[in-house]
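A.B. asks: Sequence below, structure please.
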Amino acid sequence: MSDALLIREDSNGVCQLTLNRPDAYNSLSMELMKALIATFDEIAEDLSVRVVVLRGGGRGFCSGHDLKQMLGEGEEEYYQCTFDTCSELMQRIVNLSVPVIAQIHGVATAAGCQIVASCDLAIASDKSRFATPGVNIGLFCSTPMVALSRSVSKKHAMEMLLLGDMIGAERAWEMGLINWVVDDEHLEKKTREVADKISASSRKAISIGKQAYVRQIEKPLNEAYTECSRVMTENMMTHDAGEGIDAFINKRKPNWQHR
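C.D. replies: The predicted structure is shown next:
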């Protein structure tokens, strides 16, 4: 495997990003977080990408922040910079114009669990495990809480945050943290099937819809409907909406132009 902290592979509209710190369970060093931010910025401008798959190399998905690096620095300014950078990364995932799918094997803990909660979809191996265990080391998972509380119910989020226990994939699915649990040997196949299905749709429509979802979810009901009525009107004016409707009426396959 490459020495790069982050490995990017593109194929048929699917961009696969592999966290590549296997000896450290892909913990989020400052360098890895900055590499992810830079890559998401590149993807945002790359119209050939229609969906992103985020996965971990080695034995697990991501174990959270690199605590050894943080303690080695040992200064308040560095800690603030670390958590600010992590927050910036999570917002890049949420605000990216194309969907991001987490492909999880092994552990996804603390900021690793935060990544899963920030992604649009999550597919996990039946052997994967999840936790926000900061309370066990005197460091409450406050920034992971932001993503977790927007992904699962209040009581499920507080269960994970207050107990800090490791939960299995089935429990994570019951909570709504992940979408699918599959046999470990089928994880990559299932992820690719989901990614390919999204990639086959209009990038323009998906982008409009994802960004509208992020904007409307925190609005009062009437404001959300006002916003999304405007968005659907905007969407109707695109080339792909006209193409898709015509293809549906005439029972043919649409020819997306992604505009």
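A.B. asks: all contacts plus neighbour counts: C-alpha atoms, from now on.
C.D. replies: Will do.
A.B. asks: OK, contacts around residue 244?
C.D. replies: Going by C-alpha atoms under 8 Å, 6 or more residues apart in numbering, residue 244 touches 254-256.
A.B. asks: now the other sequence, so there's something to compare against:
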Amino acid sequence: MPLPALPRRAAYITLNTPHRRNALSLDELRSLKEQLIKHNTSPTTGRTLLLPPFKPSILSKLERSHASLSSPPSPSPSSPGASSHSADHSSEDEYSWLVSARSFARARAGLPAVLVLAAHGPVFCSGHDLRELRGLAPALVVARVSGPAVAAGCQLALTADLPVAHADTPFRLPGAALGLPCSSPVTAVSRRLGAARAFGMLALAEDVRAAELGGAVRVVTGGAGPEERVAVLDAKVGRMVERLVGMSPQQSAMGKWAFWTQTGLRGQDYLGPDGDGVEGSGGDGYQDAVEWAGRVMALHAKSEDAKEGMDAFLEKRAAIWHGLG
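C.D. replies: Down below sits the predicted model:
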């Protein structure tokens, strides 16, 4: 059955080996990687645009990058009015596309704002040979979990930004029952579901319905049979994608990076806005995360799309995002 059409500025990343239950073989992993790279590589410049590492210290580079964009260019002595680009601007310019909506539109012209991870066939994904997969795509990734998510498939689904499944869809880490616990897949599962739930899945190797995952997976209900359930799922995914592509893609990308970065703040030392070390507050890192995220909010507020969003709200009209070009 063909996958439903997606709105403009959205694209599929697909698992396409239903005859092998969409098991993540080396070839399938290569295919997923190639699709991700394709959807994040500029067709104009050939540059691959991924989010920076989820490290708090990167924020200082983003702040400097925005400052360099906001500063008027220095005239060159030999060419009045020409821009002077010193060597220390090269690393700052690396991230200009992430902090400026207009730069984002130029850099990512022709690339999707939302990616939908989907599988052909009745099984979303099975197998135990998934290696580390990171969600560094600036586009938000929706996982359309249309069938059982087993072992690496469970990991893959829960690595997505927004997994969606029918309430009765099973998620399972079966390895312990085979004498080979799913110690690699459970890394992603534990970070999405929490230690207690994830360890229960690891130890018992039993099915857990999507409805039992405590909101970690968005669920749909209804449908008398498999085809009807998939139709209900597709309708939900379609509505979500339609809403997501209507957001500012630059601000969504920045928000995604900031969210996953702040979850890693656990009271440890990190770099402040001046590049000097900041002593962590200890505890669960909440105070550090609040202070760090305050700096992110300041960057959000400087984006052209923040001003456009506020103007549109006050003028009671739809926003026209600069990040869309």
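A.B. asks: quick one on the thing from earlier: in strands, which of the contacts of residue 244 of the first structure fall?
C.D. replies: Among the contacts of residue 244 of the first structure, the subset assigned to strands under DSSP state E is empty.
A.B. asks: how near is the closest residue to residue 90 of the first structure other than its chain neighbours to residue 92 of the first structure?
C.D. replies: Spatial nearest neighbour of residue 90 of the first structure, excluding adjacent residues (C-alpha to C-alpha, 6 or more residues apart in numbering): residue 118 at 6.2 Å. Separation of residue 118 of the first structure from residue 92 of the first structure (C-alpha to C-alpha, to the nearest Å): 9 Å.
A.B. asks: more crowded one of the two?
C.D. replies: residue 118 (27 against 19; other C-alpha atoms under 10 Å).
A.B. asks: Could you find the counterpart of that one in the second structure?
C.D. replies: Residue 118 of the first structure maps onto residue 159 of the second structure when the alignment is built from TM-score structural alignment.
A.B. asks: cool, residue 38 of the first structure as well?
C.D. replies: For residue 38 of the first structure, the residue aligned by TM-score structural alignment is residue 34.
A.B. asks: Look through the first structure and tell me its longest helix.
C.D. replies: Of all the segments of type helix in the first structure, defined by DSSP state H, the longest one is helix 76-95.
A.B. asks: Name the residues of that helix that come out as buried.
C.D. replies: Of the residues in helix 76-95 of the first structure, 82-83, 85-87, 89-90, 92-95 count as buried by neighbour count, 16 or more other C-alpha atoms under 10 Å.
A.B. asks: Now do it: which elements does it pack against?
C.D. replies: Helix 76-95 of the first structure is packed against helix 30-44, helix 111-118, helix 203-216, with contacts defined by 3 or more C-alpha pairs under 8 Å, 6 or more residues apart in numbering; DSSP states H and E.
A.B. asks: with the second structure superposed, average distance for the following helix or strand past the last one?
C.D. replies: Which is helix 203-216 of the first structure. Per DSSP states H and E, the first helix or strand lying C-terminal to helix 203-216 of the first structure is helix 221-236. For helix 221-236 of the first structure, the mean deviation from the second structure after alignment is 1.7 Å (mean C-alpha distance after the TM-score superposition for the first structure).
A.B. asks: In the second structure, what range does helix 221-236 of the first structure match?
C.D. replies: The aligned range for helix 221-236 of the first structure is 286-301, by TM-score structural alignment.
A.B. asks: Can you get me a residue count around residue 232 of the second structure?
C.D. replies: Neighbours of residue 232 of the second structure under the rule other C-alpha under 10 Å: 18.
A.B. asks: separation between it and residue 238 of the second structure?
C.D. replies: 10 Å.
A.B. asks: got it, and residue 256 of the second structure?
C.D. replies: Taken as C-alpha to C-alpha, the span from residue 256 of the second structure to residue 238 of the second structure is 20 Å.
A.B. asks: Residue 303 of the second structure too?
C.D. replies: Counting by C-alpha to C-alpha, the gap from residue 303 of the second structure to residue 238 of the second structure is 28 Å.
A.B. asks: Looking at these two, which one has more neighbours?
C.D. replies: The residue with more neighbours, out of residue 303 of the second structure and residue 238, is residue 303; 20 against 17, by other C-alpha under 10 Å.
A.B. asks: Remind me what the lengthiest helix in the second structure packs against, helices and strands.
C.D. replies: Longest helix in the second structure by number of residues (criterion: DSSP H): helix 226-244. Judged by 3+ C-alpha pairs under 8 Å, 6+ apart, helix 226-244 of the second structure is in contact with strand 140-145, strand 162-166, strand 218-220.
A.B. asks: Tell me the secondary structure at residue 9 of the first structure.
C.D. replies: Put simply, residue 9 of the first structure is strand when judged by DSSP: H, G, I helix; E, B strand; the rest coil.
A.B. asks: count of residues packed around it?
C.D. replies: For residue 9 of the first structure, the neighbour count with other C-alpha under 10 Å is 11.
A.B. asks: for the stretch 51-200 of the second structure, what spans make up the helices?
C.D. replies: Assigned by DSSP state H, counting those that start in this stretch, the helices in the stretch 51-200 of the second structure fall at 58-70, 90-93, 96-99, 101-107, 152-159, 185-193, 195-204.
A.B. asks: ok so, going back, for the helices and strands packed on helix 226-244 of the second structure, give me a markdown table that also has distance to residue 264 of the second structure and mean neighbour count.
C.D. replies: Shown next, in a markdown table, are these (distance: least, C-alpha to C-alpha, whole Å; neighbours: other C-alpha atoms under 10 Å):
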| stretch | distance to residue 264 of the second structure | mean neighbour count |
| --- | --- | --- |
| strand 140-145 | 19 | 26 |
| strand 162-166 | 19 | 25 |
| strand 218-220 | 23 | 20 |
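A.B. asks: To residue 186 of the second structure, which of those strands lies closest?
C.D. replies: Distance to residue 186 of the second structure, taken as C-alpha to C-alpha, is lowest for strand 162-166 among those, at 16.2 Å.
A.B. asks: Can you find the partner of residue 250 of the second structure in the first structure?
C.D. replies: Aligning on TM-score structural alignment places residue 250 of the second structure opposite residue 204 in the first structure.
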